[in-house]
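Student: please find the sequence and the predicted model below.
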Amino acid sequence: MTLQVLNSPFNEEQVKQLNTLLPTLNDYQKIWLTGYLSVVSTTNVAAAPVVDVAEEVKIITAEPQSATILYGSQTGNAQSLAEKLGKELTEAGVDVTVASMAAFKTNQLKKLTNLFIVTSTHGEGTPPDNAIQFHEFLYSKRAPKLEHVQFSVLALGDSSYEFFCKTGADFDEQLAKLGAQRIVPRVDCDLDYDDLAASWFANVKNALVTTASASVSQTSGVTKEVSSSQYSKKNPFYAEVFENINLNGRGSNKATHHIELSLEGSGLTYAPGDSIGILPENDEQLVGILIEALGFQQAEIVKVDEQDLTLAEALQKKLEITVLSKPLLQKIQSFTVHPDLAELLQDDQKWKDYVYGRDLLDVVQSFGPFSWNAQQFIELLRKIPARLYSIASSQEANEEEAHLTIGKVSYETDGRDRLGVCSGQIAERIEVGQKLPIYIHANPNFKLPKDDDTPIIMIGAGTGIAPFRAFVEERAARGAEGKSWLFFGDQHFVTDFLYQTDWQGWLKEEALTKLTTAFSRDGDEKIYVQHRLQEHAKELYEWIEQGAVIYVCGDKKTMAADVDKTIHAIIAEQGAKTAEQATEYVSNLKQQQRYQRDVY
């Protein structure tokens, strides 16, 4: 902002002084100055007394606004946004506390004035692990009345799931029921959340400034852009693929690819437990068939984010065409009079059954004709989400490399072979020497203990083995002496023992203390990792009592859920505890970050 002399009540020298001062002030200083001038202006200007500034501060300045930002985060997105908001509010003169919901003491709720929630929704509408207890508390009889609290919620989710942003909606509704007042409306974000989050940040800052002063201080409407020299989801690094190996043996019904990427020249750094985001492309052949079914031309020009692209480019490189959701089907319904689609959407079970394993081509072939043009069609679609994969290497041991473990998703529906977008690209279309657009996704909720002497228990199945390869490789490189125990499960010992020689080498070096495997299809009975945990219950409990940190990586609905039940049962049985006491014990482990999960 620059003052001009024309039509200004200030003379030229005053304008020069103001233009020198204003750019140096932060938001809070501008608010203070506004308040100071408003107090002075309430007296006769001509007769205004000389006021000592130090004395006047006592009269017109209130304590800086305070705000508490709580995050519920499984993979780190919500935490990263919460910390970013905290930084921006601090720069605006707000006294900020940022904390995980798991670490926040609920008896402090009654003392808050401004509360901001940033939370993801995990799986089918459940809170992230570190938000479960806080969520339960707010819905309990112990939750206090919060009429004195102003709040707002930023909810992260995935619109392909039925319960999109449910955890955020839960917090928003329950805080209101407890009497808290919304200072800014809740914002629900899909996977491409940057712009909506930036807008919410700006509204939160403006709202706090408004309540801090009778005069509103203008803040920037967007968050600070990441420097172009830093690689991110919006500015990915193109990493060369210098290894792409199928880890499964001949005869396996799986294809699990070990990918090695070069980070040379990128400056990218990561820690064990972090992930790499890959920005994938749709299969060119599938795109061609879809455009033909739509009756459009591949070379037709459409606009995506103010950029002119051919329809083929837009559908291959920018837009999602393989995942169906109810909101998408509802949008499509407005462009067709086909009665079957309307009927399908009226029955919750029917549409869920239909979308499972199907894609946009199925919809176009089944429910036409449609009244849209190419531009209207592509405006119904969301961006292709990045795919996150746990890093399977230690940067301590591989300075300019990152390794990934990616299982190929392939299946058949209605007589047509289908492939996962990213895993299919990796398995069938990416060759050594080609490049992939990537970025590092930090996961602060899945990390090795700082003390190398701390025992660790790692439980993974299939590609859930990836972060544990990074953990053990890191500890081996650091010469850590803490005990480590790996539980690994897959189908067959001969064909599916991922990274077998690595584990054997680390066992020999004593970088890995114990290895327990479960190959579910090698015997008459299916044996999974949770069965092996139960078999070693006594020793497992001893390790936990000795301070071991438990890590679980794998499928949330089945493997991770079964492991969690088994851990509760072992603690109850070996610790002679009731079910309630075992639940409390596990909750304490989570609060102490001694039970961490990377589940999907």
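Tutor: Ah, there it is.

Student: hey, let's count contacts and neighbours off CA atoms from now on
Tutor: Noted.

Student: tally of neighbours for the nearest residue to residue 36 once chain neighbours are set aside?
Tutor: Using CA to CA, 6 or more residues apart in numbering and skipping residues adjacent in sequence, the residue nearest residue 36 is residue 60, 6.3 Å away. Residues lying near residue 60 (other CA atoms under 10 Å) number 14.

Student: how about residue 159?
Tutor: Other residues near residue 159 number 20, with proximity taken as other CA under 10 Å.

Student: could you list every residue that touches it?
Tutor: Counting by CA atoms under 8 Å, 6 or more residues apart in numbering, residue 159 makes contact with 165, 190-191, 325, 327.

Student: who wins on neighbours among these?
Tutor: Neighbour max across those (other CA under 10 Å) = residue 165, 27 neighbours.

Student: that one: what's it in contact with?
Tutor: Contacts of residue 165 were listed using CA under 8 Å, 6+ apart, and they are 120-121, 125, 155-159, 188-189.

Student: list just the nearest of these to residue 242.
Tutor: Nearest to residue 242 among the contacts of residue 165 is residue 158, at 32.3 Å by CA to CA.

Student: does the closest one touch residue 192 like I think?
Tutor: No: with contact defined as CA atoms under 8 Å, residue 158 does not reach residue 192; the gap is 9.1 Å.

Student: higher neighbour count, these two?
Tutor: More neighbours surround residue 158 than the other of residue 158 and residue 192, with 20 against 17 (other CA under 10 Å).

Student: need the contact list for that one.
Tutor: 164-165, 189-191.

Student: mind checking how far the longest helix belonging to the chain is from the chain centre?
Tutor: For the chain, the helix that runs over the most residues, judged by DSSP state H, is helix 194-212. In terms of CA atoms, centre = their mean, to the nearest Å, the centre of helix 194-212 is found 21 Å from the chain centre.

Student: may I see the buried residues of that helix?
Tutor: 196-206, 208-209, 212 (16 or more other CA atoms under 10 Å).

Student: presented hereafter is structure B, for comparison with structure A:
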Amino acid sequence: MSRFFRYWLLGSVLLGLLLSACSAPREQCAALACAAWLVLCIPAWQHYRQRQRCPALPSDAIWLAYASQGGQARQLAERSLAQLQAGGCRAVLVSLDRLRPQQLSQARQLLLLASTYGEGEAPDTAQRFAQQLDRQSLSLPGLEYAVLALGDRRYRHFCAFGRRLDQRLQQLGAQPLQACLDLDRGDPAVLRQWQQLLSRLAGHAPFSDWQAPDYQPVQLLQRHCLNPGSSASPAFQLRLQIPPGSHWQAGDILEVGPCHAPAQIDALLRQLGLDGEQVQADGHSLHWHLSRRQLPAPEQLADCRSPADLMALPRLAHRDYSLASLPADGCLELLVRLHQYGDGNLGCASGWLCRHAEVGSLLDVRLRANPGFQLPPDSGPLILIGNGTGLAGLLAHLREREQRGQAGHWLLFGERQAAHDLFYAEQLQAWQRSGHLARLDLAFSRDQDSPMYVQHRLREAADDLRLWLQRGASLLVCGSLQGMGEEIEALLHGLLGDQQVQALRLAGRYRRDLY
């Protein structure tokens, strides 16, 4: 029995006793009883409506909350729910008008899809939630969240409500899973970025793009292994042709459409008794199409007996790679780790880029802006922290600052062995000599008895970190989320305090690109 119902029942009993002791005429007692009963029922009805409006949500599920004016945010939230559930992830869907800010303390992960209405206002269904969130003093350090802000860039208050939610949640101590995404009229590139987040939350589950990909074919110019002899998986530097008319800046992403190994496709076509050279309506061969699609499981092969069946298979999802180069470098430069599973099979995208695609062949790519990892020109000296292939995104920022004549940065980088895994050693050493890098701290986990990671180097330099930040430095972190990214985040909170970390994030001086 709830506390409210106990109080309501006690009030009813007291009312009965009061009326029974009353010496007024029977008709007056009856009228008083009816009026009093109605007064007692009003809060009961309000309590019932509040319970209906604010359903109990499981804390171990991902909460997908939407604020929709015309239905687009709800539609995208439903598609997000379907992708998470298809990846085996527990998730629940709720409209913001059925959610109270106090409930957020019970959630672990929250995904918000929010439209903007009128002059930067919340949609009608979300105004109550927005007002309560602004007024209430909550503490949400245990909440991880992400915001997809829907809007139209032609209007002055573009994505204002979604951005407001993002800023308020950071003020309350919640931890962003990634920078707020501004969706301009259903921009496919932003939707793909949102889908990548959903895939990561579901354990990197495969998915298909909601909108058909619009790749550009570019030539693979060079491929070079950077760490021969290393105990780690091979890491490759790749250089690709720049698509005509392309522009990007430090922090941006190259999306790559992967393909299966040609030998794997040949074997499947032989098994199905189909001619891979058969040309389809768009001019490409059946082999070309099948290599770019999610292959059927063995038990599904009976349903894939014709080219039309194979053409109906979903397209392989793209993979994101941080760009190490700038347009002035004359190529798209990537740093890719070859992933190998326990059974010996290679990762689909890394296997394609590092092993199966021949130098000189065409790759499917598209450039995507990544505002969450970009910096304005006047962002002060940079403190760059990364491990492994995360160095690529940090190199682009160092190259951009070099082009602008801005020197005096600090790089903290971690890998396995100094003898094999110091990627771009000559470039880093040259920057040290020129003063472009004022400081270079390296951590190699396998070069001593006790593992040394980049987060250990940062802890050792805690006083210098505070001093650099006091002088206006910006902090960039790029690399693996699990391990390095999570530990750097916790370490910064411990060294600087929650308030300063949130202040850096809100000022755009703390940015992360983690995978």
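Tutor: Yep, that arrived. Please read all numbers here as calculations on a predicted model, not as lab measurements.

Student: counterpart of the residue nearest to residue 36 of the first structure in the second structure?
Tutor: Residue correspondence to the second structure (TM-score structural alignment): residue 60 of the first structure is left unmatched.

Student: what sits against residue 60 of the first structure?
Tutor: Residue 60 of the first structure neighbours (CA under 8 Å, 6+ apart): 35-36, 39.

Student: out of the buried residues of helix 194-212 of the first structure, who's nearest residue 563 of the first structure?
Tutor: For the buried residues of helix 194-212 of the first structure, the minimum distance to residue 563 of the first structure (CA to CA) is 34.7 Å, reached by residue 197.

Student: what about that closest one, distance to residue 211 of the first structure?
Tutor: Residue 197 of the first structure is 21 Å from residue 211 of the first structure, where distance means CA to CA, to the nearest Å.

Student: just give me the match in the second structure for residue 286 of the first structure.
Tutor: Using TM-score structural alignment, residue 286 of the first structure lines up with residue 264 in the second structure.

Student: could you identify which of the contacts of residue 165 of the first structure has the most neighbours?
Tutor: Scoring those on neighbours with other CA under 10 Å, the highest-scoring entry is residue 120 at 32 neighbours.

Student: where's it relative to residue 155 of the first structure, distance?
Tutor: 6 Å.

Student: now list whatever residues contact both of these two.
Tutor: Joint contacts of residue 120 of the first structure and residue 155 (CA under 8 Å, 6+ apart) are 165, 167-168.

Student: same for the longest helix of the first structure, what does it pack against?
Tutor: Judged by 3 or more CA pairs under 8 Å, 6 or more residues apart in numbering; DSSP states H and E, helix 194-212 of the first structure is in contact with helix 77-91, strand 150-156, strand 187-189.

Student: ok, which of these comes nearest residue 546 of the first structure?
Tutor: Across those, closest to residue 546 of the first structure is helix 77-91 (CA to CA), at 29.6 Å.

Student: buried residues in the following helix or strand past the closest one?
Tutor: The helix or strand immediately downstream of helix 77-91 of the first structure is strand 95-100, counting by DSSP states H and E. For strand 95-100 of the first structure, burial by neighbour count (16+ other CA under 10 Å) applies to 96, 98-100.

Student: what span of the second structure is the helix or strand just after strand 95-100 of the first structure aligned with?
Tutor: Using DSSP H and E, the helix or strand that follows strand 95-100 of the first structure in sequence is strand 114-120. Aligned using TM-score structural alignment, strand 114-120 of the first structure spans no residues in the second structure.

Student: and strand 114-120 of the first structure, which residues are buried?
Tutor: Buried-residue list, strand 114-120 of the first structure, by 16+ other CA under 10 Å: 114-120.

Student: next, the angle strand 95-100 makes with that strand.
Tutor: 30 degrees (axes from the mean of the first three to the mean of the last three CA atoms, to 10 degrees).

Student: residue 545 of the first structure: which of the contacts of residue 158 of the first structure is nearest?
Tutor: Proximity of the contacts of residue 158 of the first structure to residue 545 of the first structure (CA to CA) peaks at residue 165, which lies at 36.8 Å.

Student: could you look up the SS state of the closest residue to residue 233 of the first structure other than its chain neighbours?
Tutor: If the residues on either side of it in the chain are set aside, residue 233 of the first structure comes closest to residue 439, at 5.8 Å by CA to CA, 6+ apart. Here residue 439 of the first structure is recorded as strand under DSSP: H, G, I helix; E, B strand; the rest coil.

Student: residue contacts, the counterpart of residue 439 of the first structure in the second structure?
Tutor: When the second structure is aligned by TM-score structural alignment, residue 439 of the first structure is paired with residue 366. Counting by CA under 8 Å, 6+ apart, residue 366 of the second structure touches 214-216, 254-256.

Student: how about 7 Å then?
Tutor: Taking CA atoms under 7 Å, 6 or more residues apart in numbering, we find residue 366 of the second structure in contact with 215-216, 254-256.

Student: closest one of the residues you listed to residue 472 of the second structure?
Tutor: Using CA to CA, residue 254 comes nearest to residue 472 of the second structure of the contacts of residue 366 of the second structure, at 30.0 Å.

Student: the closest one sits in which helix or strand?
Tutor: Using DSSP H and E, residue 254 of the second structure falls within strand 253-257.

Student: roughly how far does the match of residue 439 of the first structure sit from residue 180 of the second structure?
Tutor: Residue 366 of the second structure sits 21 Å away from residue 180 of the second structure, going by CA to CA.

Student: now the helices: where do they sit in the stretch 301-450 of the second structure?
Tutor: Using DSSP state H, counting those that start in this stretch, the helices of the stretch 301-450 of the second structure run over residues 307-311, 348-351, 391-403, 418-421, 425-434.

Student: turn those helices into CSV, including distance to residue 63 of the second structure.
Tutor: Compiled in CSV, these are given as follows (distance: least, CA to CA, whole Å):
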stretch, distance to residue 63 of the second structure
helix 307-311, 35
helix 348-351, 30
helix 391-403, 31
helix 418-421, 40
helix 425-434, 43
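
Student: so which of those helices comes closest to residue 370 of the second structure?
Tutor: Smallest distance to residue 370 of the second structure across the helices of the stretch 301-450 of the second structure (CA to CA): 11.0 Å, for helix 391-403.
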